[in-house]
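Student: Structure of the sequence below:
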Amino acid sequence: MTIRAVFFDLDGTLLDTASDLAHALNALLEAKGKPALPNDTIRRVVSDGAAALIKLGFNVDDSHESYAALREELLTFYHDNLSTHTQPFDGIGALIEQLNQHNIAWGIVTNKPWPYTAPLMQKHLFASEPSAVICPDHVQEKKPHPEALLLACKQSNCSASEAIYIGDHLRDIECGRRAGCDTIAVGYGYIPENEKHTDWNATHCVTHADELWPIIKTYIKKSHEEAL
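Tutor: Next up is the predicted model:
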């Protein structure tokens, strides 16, 4: 396999956004006269988006009459403070540098809408620009459907078989598998309670971002050997 691109999920894989999402939910809870929740409790559900946060904080779903207003207020709180505490996970910056040095494209495939993704990418600059940043705004179907990942491959001038997709949720691994990419499940992200990233049948599993580059290097070495 020739490796031409590495794609990342955003929240819980490339960037640690949980603290700012927790702050937004707790700000909304405070505004509604409710007690704050521990960050660790919120962290477990942030990968499932605003609906999961509203469910956790207020025990209502999208069928409830208050849901739409709560969601709008939550997203406003978050948008106004979305990069206060957010940082790349330890080891991600060095990984992007390695990809750049080896002329491997990198990009993002996320279910986070573009108005929240774009400001984060403007603030957090890496050694090279991403070849693709694909949000639900750019496709018809969200992950785990493979449409977004296949679009990222197209924009990066590679086939799915020449790409690796990295994520911290089962839907990421399903997305990669359905697209035809090898996958890496990361255990340092926002793993839902009672789930293990090692149970998702990813091509590889890691517990820390520092473990990603050694895996990617094996693909580079193999492609060099195949070229001989």
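Student: When you work out contacts or count neighbours from here on, use the C-alpha atoms and nothing else.
Tutor: Noted.
Student: can you count the residues close to residue 103?
Tutor: 12 (other Cα atoms under 10 Å).
Student: got a list of what it touches?
Tutor: residue 4 (Cα atoms under 8 Å, 6 or more residues apart in numbering).
Student: That one and residue 164, how far apart?
Tutor: 15 Å (Cα to Cα, to the nearest Å).
Student: same question, residue 14
Tutor: Taking Cα to Cα, one finds residue 14 at 14 Å from residue 164.
Student: Provide a list of residues in contact with residue 156.
Tutor: Per Cα under 8 Å, 6+ apart, neighbours of residue 156: 5, 105, 131-132.
Student: Need the single longest helix in this structure, by residues.
Tutor: helix 212-227 (DSSP state H).
Student: Here is the second sequence; please produce its structure so I can put it next to the first one:
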Amino acid sequence: MTPFAGICCVLFDLDGTLIDSAPDLAGAANAMREARGLAALPLDWYRSHSGSGARGMLRVAFDTEPGDAVFEALKQEFFDAYQSRLTLNTRAFDGVDRLISALSGAGLPWGVVTNKGQRFTVPLLQAMPLFQSAATVISGDTTPHAKPHPAPLLEAARQVGLSPQSCLYVGDDLRDIQAGRAAGMRTVAALYGYLGPSADVGTWGADQTISAPEELLKSLELP
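Tutor: Here you go, the predicted model:
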């Protein structure tokens, strides 16, 4: 029997799970560096920090953290720079198209639960036809709390009209697995995303790990 028997809906994190947005996130940070006469940094320096959004990009680009005097101003500048290039180089990970097609073909609703703000999530997904079949899209500011709080996942389950226990959540960050477990959902850790070298996925408590998007189809017993 599949470990995910009884699953009626699959929910996904966005960055690092469905899409590779690292090139555009890094591009926004590098545009800020170049505006200050600084050299652009290699994409590889940014990639493992991409799941942390502005916080991760600014840490790499300017060695600054939340709480620093300059951080808030830099964060707003980064948001503007990123919004101007949301989909220049952002692509779905290989295999995501087949995964979404298989879920839709099986009549299994799916959705997105991300900490990315709505100002970015909505136009980004609208620009990518692959994701138009999403049954629900929950952004980082849809509910009063962001992941690892379970509220966004519980709202997604409410919107699709299913119990959290019948939903599966897939993500590439510890916060994703924490949120999914707190919501009472079964969880899958995506190893192909933005995991840094220090990530100890074995301690996260996910029900399963996958090394490619299409591996999820086997667990759900979908062709």
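Student: what's the TM between chain one and chain two?
Tutor: Taking TM-score structural alignment, normalised by the length of the second structure as the basis, the two superposed chains have a TM-score of 0.93; 219 aligned residues with a Cα RMSD of 1.6 Å.
Student: returning to what we had before: only the buried residues of the longest helix of the first structure, if you could.
Tutor: Of all the residues in helix 212-227 of the first structure, those buried under the rule 16 or more other Cα atoms under 10 Å are 212-213, 216, 219-220.
Student: What of stretch 91-99 of the first structure?
Tutor: So, applying 16+ other Cα under 10 Å, buried residues of stretch 91-99 of the first structure: 92-93, 95-96, 98-99.
Student: burial of the counterpart of residue 25 of the first structure in the second structure, as a residue count?
Tutor: Matched across to the second structure, residue 25 of the first structure falls on residue 29, judged by TM-score structural alignment. By the criterion of other Cα under 10 Å, residue 29 of the second structure has 28 neighbours.
Student: cool, and residue 66 of the second structure?
Tutor: By other Cα under 10 Å, the residues close to residue 66 of the second structure number 13.
Student: list the contacts for it?
Tutor: 55, 72.
Student: Residue 54 of the first structure versus whichever residue in the first structure pairs up with it, what's the distance?
Tutor: Using TM-score structural alignment, the partner of residue 66 of the second structure in the first structure is residue 62. Taking Cα to Cα as the measure, residue 62 of the first structure falls 9 Å from residue 54 of the first structure.
Student: now swap in residue 214 of the first structure and tell me
Tutor: Residue 214 of the first structure sits 39 Å away from residue 54 of the first structure, taking Cα to Cα as the criterion.
Student: Please apply the same query to residue 80 of the first structure.
Tutor: 18 Å.
Student: repeat for residue 199 of the first structure
Tutor: In terms of Cα to Cα, residue 199 of the first structure sits 28 Å off from residue 54 of the first structure.
Student: more crowded one of the two?
Tutor: Neighbours per residue (other Cα under 10 Å) separate residue 199 of the first structure from residue 54, with residue 54 holding more: 21 against 10.
Student: so that one, which of the three states?
Tutor: helix (DSSP: H, G, I helix; E, B strand; the rest coil).
Student: Residue 205 of the first structure now?
Tutor: strand.
Student: neighbours around residue 186 of the second structure, how many?
Tutor: With other Cα under 10 Å as criterion, residue 186 of the second structure counts 23.
Student: which residues touch the equivalent of it over in the first structure?
Tutor: Aligned counterpart of residue 186 of the second structure in the first structure: residue 182 (TM-score structural alignment). Listed by Cα under 8 Å, 6+ apart, the contact partners of residue 182 of the first structure are 161, 163-165, 176, 202-203.
Student: Could I get the full set of helices for the second structure?
Tutor: Under DSSP H, the second structure gives helices at 22-35, 43-47, 53-62, 71-83, 96-105, 118-126, 151-160, 174-182, 215-219.
Student: Identify whichever of these lies nearest to residue 13 of the second structure.
Tutor: Evaluated over the helices of the second structure, closeness to residue 13 of the second structure peaks at helix 174-182, with 7.3 Å, by Cα to Cα.
Student: okay, the angle between the closest one and helix 151-160?
Tutor: 60 degrees (axes from the mean of the first three to the mean of the last three Cα atoms, to 10 degrees).
Student: what about the residue mapped onto residue 118 of the first structure from the second structure, distance to residue 116 of the second structure?
Tutor: In the second structure, the residue paired with residue 118 of the first structure is residue 122, using TM-score structural alignment. Residue 122 of the second structure sits at a distance of 10 Å from residue 116 of the second structure (criterion: Cα to Cα).
Student: and these two? which has more neighbours close in?
Tutor: Using other Cα under 10 Å as the criterion, residue 122 of the second structure and residue 116 rank with residue 116 on top: 22 against 14.
Student: List the contacts of the nearest residue in space to that one that is not next to it in sequence.
Tutor: What sits nearest to residue 116 of the second structure in space, not counting adjacent residues and going by Cα to Cα, 6 or more residues apart in numbering, is residue 140, at 5.0 Å. The contact partners of residue 140 of the second structure, by Cα under 8 Å, 6+ apart, come to 113-118, 146-147, 152.
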